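Q: sequence first, then the predicted structure, then my questions.
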Amino acid sequence: MLIAFSVTPIGVSESVGDLVAEAVRVVRASGLPNRTDAMFTTIEGEWDEVMAVVKQAVDAVAAQAPRVSLSLKADVRPGVTGALEAKVEHIERRLAEQ
């Protein structure tokens, strides 16, 4: 499955980048395939392992912020692996055809 999520600390200074970086650090340390962009971090893996990483990322931010907002989107496809790269590669191939 793919999980795209965003963790936003609330009740801290205007700049939240340092706290968001802590969440991304947790994801990268997990060893699961992942990608971070300007809006979301996407992780690929099995349900329990991916959700455990999301919880750890939220906990890392919550340790330094009085409130945390979590946005999450999931693509649940049992038995599918490599989707994190394959979906983007498919789009790139289609764009190259034109």
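A: Cool, got the structure.
Q: from here on, contacts and neighbour counts on C-alpha atoms
A: Will do.
Q: residue contacts, the spatially most central residue of the chain?
A: In the chain, the C-alpha nearest the mean C-alpha coordinate belongs to Thr41, at 2.7 Å (C-alpha atoms, centre = their mean). Neighbouring residues of Thr41 by C-alpha atoms under 8 Å, 6 or more residues apart in numbering: Ala4, Phe5, Ser6, Val24, Asn34, Arg35.
Q: one more pass at 10 Å, please.
A: Contact analysis of Thr41 by C-alpha atoms under 10 Å, 6 or more residues apart in numbering lists Ile3, Ala4, Phe5, Ser6, Val7, Ala23, Val24, Val27, Asn34, Arg35, Val54, Leu72.
Q: these two touch, right, Asp18 and Val61?
A: Yes. Contact criterion C-alpha atoms under 10 Å: Asp18 and Val61 qualify, at 9.5 Å.
Q: out of the two, which sits in the more crowded spot?
A: Val61 (24 against 10; other C-alpha atoms under 10 Å).
Q: put this beside the first:
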Amino acid sequence: MLVAFSVTPLGAGDSVGDLVAEAVRVVRASGLPNRTDAMFTTIEGEWDEVMAVVKQAVDVVAAGAPRVSVSLKADVRPGVVDALHAKVEHVERRLAEQ
């Protein structure tokens, strides 16, 4: 499965980059395939392992903020592997055909 999520610290001041970086650090330390962009971090893996990483990322942010907002989108496709790259490559191939 793929899970794209963002964690937003609330009530921790104007600059939340350090707390967000801690959440990304948790994701990268998980060893699961992942990608971070300006809006979301996407993780690929099995349901329980991905959700455990999301929880850890929220917990690390909650340690430094009184409130945390989480946005999450999931693509659940049993048996599919490397969707993190394959989905983008498919679109890029289509774009190259035109």
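A: Sure, I can see it. This is a predicted model, so every value here is computed, not measured.
Q: just the buried ones from the contacts of Thr41 of the first structure?
A: Ile3, Ala4, Phe5, Ser6, Val7, Ala23, Val24, Val27, Asn34, Arg35, Val54 (16 or more other C-alpha atoms under 10 Å).
Q: among these, which ones are in strands?
A: Among these, the members found in strands (DSSP state E) are Ile3, Ala4, Phe5, Ser6, Val7, Asn34, Arg35.
Q: can you lay out those residues as a markdown table showing distance to Trp47 of the first structure?
A: Converted to a markdown table, those look like this (distance: C-alpha to C-alpha, whole Å):
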| residue | distance to Trp47 of the first structure |
| --- | --- |
| Ile3 | 9 |
| Ala4 | 13 |
| Phe5 | 14 |
| Ser6 | 17 |
| Val7 | 19 |
| Asn34 | 14 |
| Arg35 | 17 |
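Q: residues touching Val7 of the first structure, list them.
A: 16, 19-21, 23-24, 39-41, 54, 57-58, 61-62, 68-72.
Q: show me where the second structure has its strands.
A: Going by DSSP E, the second structure shows strands at 2-10, 34-36, 41-44, 67-75.
Q: so which of those gets nearest Asp82 of the second structure?
A: strand 41-44 (7.6 Å; C-alpha to C-alpha).
Q: just to revisit the earlier point, so what does the residue nearest to the centre of the first structure match up with in the second structure?
A: Using TM-score structural alignment as the criterion, Thr41 of the first structure maps onto Thr41 of the second structure.
Q: columns distance to Val50 of the second structure on top of the strands of the second structure, output as JSON lines?
A: Output for the strands of the second structure, formatted as JSON lines (distance: least, C-alpha to C-alpha, whole Å):
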{"stretch": "strand 2-10", "distance to Val50 of the second structure": "7"}
{"stretch": "strand 34-36", "distance to Val50 of the second structure": "10"}
{"stretch": "strand 41-44", "distance to Val50 of the second structure": "7"}
{"stretch": "strand 67-75", "distance to Val50 of the second structure": "10"}
